[in-house]
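Enquirer: following is a predicted model, sequence given first.
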Amino acid sequence: IAVANEKKCLVNILKVEKKTKDRNFHLHIAIAPTKLNDRYEWFLEKAVEIGIDEITPIICKNSERKVIKKDRMKKIIHAAVKQSLQAYVPKFNDAIALDTFLNQQKGSQKFIAHCEDEKNKKFLQDLVKPKNDVLILVGPEGDFTPKEIEKSINLDFIPISLGKNRLRTETAGVYITSLMTLI
């Protein structure tokens, strides 16, 4: 500390350490807002604590909440970053209509988690290729519509299963985040 008094404090920086991320890929979850804000906030808090790089709220046909208070969500993210001693703050994007979002996505491994019974769905952990960026869609309460699922698949999103149990939106997001830390 160079100067310290009741009006100001000046410090000299002696050393700077740059922390690298623990994994070598970018995890992006595009997840529909939940009907109850506290459930979405819970997802944000836990996903950040576990380790996520980017979150995009997607507005789907079955979304019961169409408006997100971005400033509030960012506060929750910052608090979770501090609590979990993370070095990086995940990117939190503006809410966007699913159709618009789908048309903007290029590159990375793209997956869609939905509840429709499809025989060719595989488990996420069996499909993810290490060291490649990952984008996963998680639908609203009531799931994606068949048209939304079809459009996603036509744009090279791979349908995935998250197991036998049907998960709430926020639980699916946390499950995916924690699963990705093991890959």
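Expert: Good, I have the coordinates.
Enquirer: for the rest of this, base every contact and every neighbour count on C-alpha atoms.
Expert: OK.
Enquirer: residue closest to the middle of the chain?
Expert: Nearest to the mean C-alpha position of the chain, by CA atoms, centre = their mean, lies Ile29 at 3.0 Å.
Enquirer: pretty sure that residue sits in a strand.
Expert: Yes. Assessed by DSSP: H, G, I helix; E, B strand; the rest coil, Ile29 belongs to a strand.
Enquirer: and the gap between it and Gly139?
Expert: Going from Ile29 to Gly139 by CA to CA, to the nearest Å gives 11 Å.
Enquirer: again, but for Lys69
Expert: To Gly139, Lys69 is 19 Å away according to CA to CA.
Enquirer: ok, structure two:
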Amino acid sequence: MQLFFQPEVSENDKEVRFSKEESRHIIKVLRKREGDRLHLTNGKGWIFETEITLAEANNCSARILQSEKEAPPAYHLHLAVAPTKMNDRYEWFLEKATEIGIQEITPVICDHSERKVVKHERYQRVIQSALKQSLHTRFPVLHEPMSFKEFLEKEHSGAKFIAHCEDSQPRKLLSKSLKNGISATILIGPEGDFSEEEISSALKVGWQPVSLGNNRLRTETAAVVACHTAALINEEE
């Protein structure tokens, strides 16, 4: 099955009109014609089966034949990840985390961050592409970037973990700390890790220190490992 994306369609609609970009892809690239069937999602858990009624390269429309809402995941994962120096590595993390399954992402600017400006609209497009490719129906929330201090000051439901590399601090493995079916927020630091002040301030307000294993990981790799660990734990029977 191939999945398309139209965020404005709802379960009560009878027809859907695709964006110019999606229309060109459907008609010019895939060479779809009137009467062909398409599946699409609005990123809110709904999947729609449709039939093309207007096959124009800049204005493709379809009739909605049936719709179904998928059950929400059993857990909620929020990753707060420092932007990487090389932008393509952060985009790789966004792509893989979306494929694995994630609900929220926040770019966090830390003391050791070398990149402090992120391309929010481009990141949204990366997530959209990964969503369609992996056939997911729920679009992860991508928050605007904020400072580490601002992030700590916000309220976060569920368990709160900070994954750092400071050996002088006792840390449990993330895989031993996460529980099936719970909400969790995990902080992943930049190249060079969190500063001592950041680690200390997080611990003072109840964040639990965790390790992702014995290997030294890049920021984007650590984020994907954390995401995959949560997914595996929640697949356990």
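Expert: Looks like it came in fine. Being a predicted model, the structure only gives us computed values, none of them experimental.
Enquirer: how close are the two chains, by TM-score?
Expert: Superposed pair, TM-score by TM-score structural alignment, normalised by the length of structure 1: 0.93. Supporting alignment: 182 aligned residues with a CA RMSD of 1.8 Å.
Enquirer: just to revisit the earlier point, trace the residue nearest to the centre of structure 1 over to structure 2, please.
Expert: Aligned counterpart of Ile29 of structure 1 in structure 2: Leu79 (TM-score structural alignment).
Enquirer: for Phe111 of structure 1, same thing?
Expert: In structure 2, Phe111 of structure 1 lines up with Phe161, judged by TM-score structural alignment.
Enquirer: I figured that match was touching Val210, is that so?
Expert: Yes. Using CA atoms under 8 Å, Phe161 of structure 2 is in contact with Val210, at 6.4 Å.
Enquirer: the residue nearest to Leu155 of structure 1 when sequence neighbours are not counted: neighbouring residues, count only.
Expert: Leaving aside its chain neighbours, Leu155 of structure 1 sits nearest to Leu102 (7.4 Å; criterion: CA to CA, 6 or more residues apart in numbering). Look at Leu102 of structure 1: counted by other CA atoms under 10 Å, it has 18 neighbours.
Enquirer: do the same with Lys110 of structure 1
Expert: Neighbours of Lys110 of structure 1 under the rule other CA under 10 Å: 21.
Enquirer: cool, and the one 4 residues further on?
Expert: His114 of structure 1 has 26 neighbours, counted by other CA under 10 Å.
Enquirer: residue contacts, it?
Expert: Each residue near His114 of structure 1 by CA atoms under 8 Å, 6 or more residues apart in numbering is listed here: 138-139, 143-144, 149, 159-161.
Enquirer: quick one, helices of structure 2?
Expert: Using DSSP state H, the helices of structure 2 run over residues 20-24, 87-100, 120-133, 148-153, 174-177, 196-204, 219-233.
Enquirer: how near is the counterpart of Lys176 of structure 2 in structure 1 to Asn132 of structure 1?
Expert: Alignment note (TM-score structural alignment): Lys176 of structure 2 maps to Asp126 of structure 1. To Asn132 of structure 1, Asp126 of structure 1 is 14 Å away according to CA to CA.
Enquirer: overlap in contacts of the two?
Expert: With CA under 8 Å, 6+ apart, Asp126 of structure 1 and Asn132 have no common neighbours.
Enquirer: do I have it right that Ala163 of structure 2 meets Asp193?
Expert: No. In terms of CA under 8 Å, Ala163 of structure 2 does not count as a neighbour of Asp193; the distance is 9.1 Å.
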